[in-house]
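Asks: generate coordinates for the sequence data below:
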Amino acid sequence: MNASASISPTAHYTGLVWARHGLSHPALATTTGRLLFYGFKPVILAAQWAGVPAIDSFLLTRHRLIDLRLDEAIRSGRVSQVIEIACGLSPRGWRFNQRYGEALTYIEADLPGMAQRKREALARMGGLRPGHRVVDIDALADSGPMSLEAVAASLDRSRGVALITEGLLNYFSEAHVRSMWRRFSSVMRQFPQASYWSDIGLSGDMGGSRVAPFVGFLSAFVRGRVHLHFRTPADAEAALRECGFTAARAMDPGEFASALGNIPGGVSRRIRVIEAATPGPLPAGFTAGGESDVHSSN
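Replies: Got it, this is the predicted structure:
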């Protein structure tokens, strides 16, 4: 099965969740998303009763924490260019473009079908503003017009850049994830400062006996296999450094609970957000040698 194709159901579902919680525009909430949301509601409630983490809390936690860290990086001046890979129906590019205008270059990137859907939705929202564009990408391509290298070629090499992958990694094998990370770090090293953010699920965070039902539920929902590549934050951080990142941490959202605001169901502790950097001044929270002064609990 094509792993990238399995992401579409969650793109529609998360688009609806973000709209319902005031983070998005109605044009990014699709009919498919509504059908999935209401059609799966009894299943989701039953899954929660069986111990599976609350899906809305899970999705909102990762989204808001990535927003929080990206916003801090932009305001500090470290980042003024963003590539969001597998952007789906995420409202982040639209919101950050509205917030920062022409001071920020924001590229949303996805497979051609989803990228076209995103362009059409943004057209209904008033069209793309300066500095905001949507392009086709294949996150697994090493070269060619749909590779990250080609997408990044249009950016200013004298300015800081951020890469974001939300809701992507756990749908690919560890070999594919490591390949993506090597590709990401190679491109990021072409810029004076570069940060990478992504959510990732760790088997050690899933509550022991609850791992199997959680993974089974997600796999059924997306109609494909869901992978938990690493057990602990240290495992994920070591893999990121092995793939070329200078510093890496797998953040516990609970440490940012006061800044994340009111999340229905509370801040999820079943998801981590990766923050990684390549050479250059390190983001707040990192110390020399790739270690973080914010310690995550296993």
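Asks: rest of the way, CA atoms for contacts and neighbours
Replies: Noted.
Asks: buried ones in the longest helix anywhere in the chain?
Replies: If you go by DSSP state H, the chain has its longest helix at helix 55-76. Under the neighbour-count criterion of 16 or more other C-alpha atoms under 10 Å, helix 55-76 has 55-67, 69-70, 73-74 buried.
Asks: cool, stretch 147-163 as well?
Replies: Buried residues in stretch 147-163, counted by 16+ other C-alpha under 10 Å: Ser147, Leu148, Glu149, Val151, Ala152, Leu155, Arg157, Gly160, Val161, Ala162, Leu163.
Asks: what is the nearest of the residues you listed to Arg133?
Replies: Val151 (11.0 Å; C-alpha to C-alpha).
Asks: circling back to that earlier point, just give me how far the helix or strand following the longest helix of the chain sits from the chain centre.
Replies: As assigned by DSSP states H and E, the chain's next helix or strand after helix 55-76 is strand 81-85. Put simply, strand 81-85 sits 10 Å off its chain's centre (C-alpha atoms, centre = their mean, to the nearest Å).
Asks: so which other helices or strands are in contact with strand 81-85?
Replies: strand 105-110, strand 161-165 (3 or more C-alpha pairs under 8 Å, 6 or more residues apart in numbering; DSSP states H and E).
Asks: output those strands in a markdown table; the columns should cover distance to Gly207.
Replies: Conversion of these to a markdown table gives the following (distance: least, C-alpha to C-alpha, whole Å):
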| stretch | distance to Gly207 |
| --- | --- |
| strand 105-110 | 33 |
| strand 161-165 | 25 |
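Asks: re earlier: check which helices and strands the longest helix of the chain sits against.
Replies: Checking 3+ C-alpha pairs under 8 Å, 6+ apart, helix 55-76 ends up next to helix 8-20, strand 194-200, helix 257-260, strand 272-277.
Asks: go ahead and name everything in contact with the last one.
Replies: Going back to what we said before, that points to strand 272-277. 62, 65-66, 193-202, 240, 245-253, 283 (C-alpha atoms under 8 Å, 6 or more residues apart in numbering).
Asks: can you rerun that using 6 Å?
Replies: 194-200, 245-252 (C-alpha atoms under 6 Å, 6 or more residues apart in numbering).
Asks: quick one: closest of the helices and strands packed on helix 55-76 to Arg34.
Replies: Here helix 8-20 is closest among the helices and strands packed on helix 55-76 (C-alpha to C-alpha), at 6.4 Å.
Asks: ok so, going back, buried ones among the contacts of strand 272-277?
Replies: 194-200, 245-252.
Asks: to compare with the earlier structure, here is another sequence to fold:
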Amino acid sequence: MTQPQLSKHRHISFTAHYTGYIWYQMGISHPLLATAKGKSLAYLAHPAESWAEKYVGGSMRTTLKTRHTLLDEHLTQLIQQYPDIQVLEIAAGLSPRGWWFRKNYPAINYRELDLPDMAQTKQDALKQIDPNSPDVLSADLFTTDFKTAFDEFDPAKPLVIISEGLINYFDKALLQQLLQSIVLYGKNFKTLHYLTDLYPDPVKNKLAKIIWNSSKLLKVMSRSAFSFHFTHPAEVCNFFQQAGFNQVDVIQPSIYFQKNSAANTDEHLGDLVWMIHAKLDPSHDV
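Replies: Here you go, the predicted structure:
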């Protein structure tokens, strides 16, 4: 069996254990998706998280809940709009999203993808929950293996790519490469959507310097290029449009959870996390 290609940008794993356990603590995941490593990490982080929630107004675990809610609600809206939509969750880690949506929307083709070790860990857990769960796909997002994941879907139907807690781990050049790959491999589908969270530069937060220094620690621990790339929503829209998307919405929780129809604004409202909904019009020449 040919070993899958691996790039040097694959060292993101401990965060998947941490987030997996936080989702379980929140009551939105299955116990088999919560690992002992995740429990230990959550225990170690608890004092700092509680301090941040009290003095900063948010923490990693509160932003996890915010971003997960935003992504799930928008995915649900897309399923209601396109009953035959197909879903590919990249860097799925120990996210409960695929398990939950397959259980509640059994007609949709929902596949998950991650690097080999995490994909195997996730698949082992899912098969215990439901022996009929589809295999977790394995590919590196920065090699041509990524294209094989798109081959699992019917181009005559809509496709949504979804990622959570991913894109801040890459520098802007790699992020642009990832977005261009999604557009390239997804441009022949009936419609193409990309849902993702994004951490903007926390310039409006009174403790932004502490948050920034914490990100540097995360950068070292995950052996990644974790960075805040954007300050204004317009910068995000322009960056995604450069990759080939021609409709980009930046959803800020301060507006969204007030059910304000003005979903887009160029003002950074101070939220610690945003959600991006990028769409490729099939009539657009990429």
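Asks: can you give me the TM-score here?
Replies: Overlay of the two chains. TM-score (TM-score structural alignment, normalised by the length of structure 2): 0.86; 265 aligned residues with a C-alpha RMSD of 2.3 Å.
Asks: any chance of CSV for the helices and strands packed on helix 55-76 of structure 1, columns distance to Ser209 of structure 1?
Replies: Formatted as CSV, those follow (distance: least, C-alpha to C-alpha, whole Å):
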stretch, distance to Ser209 of structure 1
helix 8-20, 24
strand 194-200, 19
helix 257-260, 26
strand 272-277, 19
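Asks: out of these, which is closest to Ala86 of structure 1?
Replies: helix 8-20 (9.1 Å).
Asks: tell me the average deviation of that closest one from structure 2 after fitting.
Replies: Once fitted to structure 2, helix 8-20 of structure 1 is off its aligned match by 0.9 Å on average (mean C-alpha distance after the TM-score superposition for structure 1).
Asks: what range in structure 2 does that helix sit on?
Replies: Residues 13-25 of structure 2 are where helix 8-20 of structure 1 lands when matched by TM-score structural alignment.
Asks: buried ones in that stretch, by neighbour count?
Replies: Ser13, Thr15, Ala16, His17, Tyr18, Thr19, Gly20, Tyr21, Ile22, Trp23, Tyr24, Gln25.
Asks: spatially nearest residue to the second one, not counting backbone neighbours?
Replies: Read it as Thr15 of structure 2. Nearest in space to Thr15 of structure 2, with sequence neighbours left out and distances taken as C-alpha to C-alpha, 6 or more residues apart in numbering, is Ser222 at 7.8 Å.
Asks: nearest approach to Ile271 of structure 1 belongs to which of the helices and strands packed on strand 81-85 of structure 1?
Replies: With C-alpha to C-alpha as the yardstick, what comes closest out of those is strand 161-165 (14.1 Å).
Asks: what sits up against the closest one?
Replies: Counting by C-alpha under 6 Å, 6+ apart, Val79, Gln81, Val82, Ile83, Glu84, Ile85, Ala194, Ser195, Tyr196, Trp197, Ser198 sit against strand 161-165 of structure 1.
Asks: and the angle from that strand to strand 105-110?
Replies: 30 degrees (axes from the mean of the first three to the mean of the last three C-alpha atoms, to 10 degrees).
Asks: in structure 2, what residues pair with strand 161-165 of structure 1?
Replies: By TM-score structural alignment, strand 161-165 of structure 1 lines up with residues 159-163 in structure 2.
Asks: what residues are up against the residue nearest in space to the middle of structure 1?
Replies: Structure 1 has Glu166 as the residue nearest its centroid, 1.5 Å off, counting by C-alpha atoms, centre = their mean. Counting by C-alpha under 6 Å, 6+ apart, Glu166 of structure 1 makes contact with Ser198, Asp199.
Asks: return the distance of stretch 111-131 of structure 1 from the chain's centre.
Replies: 19 Å.
Asks: got the buried residues for it?
Replies: Buried-residue list, stretch 111-131 of structure 1, by 16+ other C-alpha under 10 Å: Leu111, Met114, Ala115, Lys118, Arg119, Ala121, Leu122.
Asks: what does it rub up against?
Replies: Contact with stretch 111-131 of structure 1 is made by Ala27, Glu102, Thr105, Asp136, Ile137, Asp138, as judged by C-alpha under 6 Å, 6+ apart.
Asks: tell me the buried residues within those residues.
Replies: Judged by 16+ other C-alpha under 10 Å, buried ones among the contacts of stretch 111-131 of structure 1: Ala27, Thr105, Asp136, Ile137, Asp138.
Asks: aligned partner of the last one in structure 2?
Replies: Right, Asp138 of structure 1. When structure 2 is aligned by TM-score structural alignment, Asp138 of structure 1 is paired with Asp140.
Asks: helix, strand, or coil at its match?
Replies: coil (DSSP: H, G, I helix; E, B strand; the rest coil).
Asks: which one among the contacts of stretch 111-131 of structure 1 gets closest to Ala47 of structure 1?
Replies: Ala27 (29.3 Å).
Asks: show me what contacts the closest one?
Replies: So Ala27 of structure 1 contacts Ala121 (C-alpha under 6 Å, 6+ apart).
Asks: gap between it and Arg133 of structure 1?
Replies: 17 Å (C-alpha to C-alpha, to the nearest Å).
Asks: do the same with Ala239 of structure 1
Replies: 31 Å.
Asks: that older thread, show residues contacting the match of helix 8-20 of structure 1.
Replies: Contacts for stretch 13-25 of structure 2 (C-alpha under 6 Å, 6+ apart): Ser29, Ala34, Gly38, Lys39, Leu41, Gly93, Leu94, Ser95.
Asks: now those as a markdown table including neighbour count and secondary structure?
Replies: Below are the contacts of stretch 13-25 of structure 2 laid out as a markdown table (neighbours: other C-alpha atoms under 10 Å; DSSP: H, G, I helix; E, B strand; the rest coil):
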| residue | neighbour count | secondary structure |
| --- | --- | --- |
| Ser29 | 20 | coil |
| Ala34 | 24 | coil |
| Gly38 | 22 | helix |
| Lys39 | 19 | helix |
| Leu41 | 18 | helix |
| Gly93 | 28 | coil |
| Leu94 | 31 | coil |
| Ser95 | 27 | coil |
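Asks: okay, and Ile182 of structure 2 sits in which element?
Replies: Using DSSP H and E, Ile182 of structure 2 falls in helix 172-186.
Asks: where in structure 1 does that helix fall?
Replies: The aligned range for helix 172-186 of structure 2 in structure 1 is 174-188, by TM-score structural alignment.
Asks: stretch 242-257 of structure 2 now?
Replies: By TM-score structural alignment, stretch 242-257 of structure 2 lines up with residues 242-257 in structure 1.
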